[in-house]
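>>> what follows is a predicted protein model with its sequence.
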Amino acid sequence: MSDVYSFGVVLLEFLTGRKSLDKSRPVRQQTLTDWAAPLLTQKKKFLSIVDPRLGGDYPEKAVQKMAMLAYHCLDRNPKARPLMRDIVESLEPLQESVEVPISSISESAACD
């Protein structure tokens, strides 16, 4: 179940563009999960954590589903976290709804 929690952290990193631990941020924002998890379930606030470098160019419903999936993966009770097969089933429709050209992924990776 720690793998599921770790996957939730990776989803948060993906959504926010932030590292899981960033000492350069204000104290309350240094640990990604502590900062972001409370905002994931609030429909009007979860968009505030999305990576601003995306410039609002993303399907909001897909991001909301990813945010909720991350929230469930980060549940403090390991038994309440989803199984990996359920996570995969949740992500498959999102993959189909969002087509990202391979060239943009390669260009983004080259910049990092």
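Received, thanks.
>>> rest of the way, CA atoms for contacts and neighbours
Fine.
>>> contacting residues for residue 82?
Counting by C-alpha atoms under 8 Å, 6 or more residues apart in numbering, residue 82 touches 4, 72, 73.
>>> can you rerun that using 6 Å?
By C-alpha atoms under 6 Å, 6 or more residues apart in numbering, residue 82 lies in contact with nothing.
>>> below is an additional structure, to be compared with the one above:
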Amino acid sequence: MAPKYLENGLVSQKLLFMHFGVLLLEILGGKEATTFCGENSMHISEALLGGGNEEKEKLKDFVDPPLENNYPLVLAVFMVRLVESCLSKDPTHRPIMDDVVQSLSRALTTSLNWEISNMSGYRSYS
């Protein structure tokens, strides 16, 4: 539950973005969000985006294994940062709907361009 909901029981649009962030976390990781919550209070990006080669390995371990590393790393980093912004403890730091839609649109465009560039060398001979 979002901290502000637990404090005062009020539902707001910013609360919904926290839930959306949890959903994105589950989609990216391929597991229930409770699997990612431990005793530590480390932010998602701190845990996954340490930098360098370590970052790549952490993301590979995190992102849903059936993807078999078949995704652009820059997109995985982008999505982790979007998740973290949605999960911010301070509701004023969470994105608004327009920001989320634009972010997801950029992610889709990046993904499609990456897929097209990876398929360009493939030709079907029937």
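Yep, it's here. Just so we're clear, the structure is a prediction, and the values are computed from it rather than from any experiment.
>>> list the TM-score for the superposed pair.
Between these two chains, after superposing, the TM-score reads 0.69 (TM-score structural alignment, normalised by the length of the first structure); 92 aligned residues with a C-alpha RMSD of 2.4 Å.
>>> what range does stretch 69-87 of the first structure cover in the second structure?
Aligned by TM-score structural alignment, stretch 69-87 of the first structure corresponds to residues 82-100 of the second structure.
>>> distance from that stretch to the middle of the chain?
When C-alpha coordinates are averaged (C-alpha atoms, centre = their mean, to the nearest Å), stretch 82-100 of the second structure and its chain have centres 12 Å apart.
>>> for it, measure first residue to last.
Taking C-alpha to C-alpha, to the nearest Å, stretch 82-100 of the second structure runs 8 Å from one end to the other.
>>> for it, buried residues please.
Within stretch 82-100 of the second structure, the residues that count as buried by 16 or more other C-alpha atoms under 10 Å are 82, 83, 84, 85, 86, 87, 88, 91, 94, 95, 100.
>>> stretch 43-52 of the second structure too?
Quick answer for stretch 43-52 of the second structure (16+ other C-alpha under 10 Å): 44, 45, 48, 49.
>>> export these as JSON lines, with columns for distance to residue 74 of the second structure.
Converted to JSON lines, the buried residues of stretch 43-52 of the second structure look like this (distance: C-alpha to C-alpha, whole Å):
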{"residue": "44", "distance to residue 74 of the second structure": "16"}
{"residue": "45", "distance to residue 74 of the second structure": "13"}
{"residue": "48", "distance to residue 74 of the second structure": "13"}
{"residue": "49", "distance to residue 74 of the second structure": "11"}
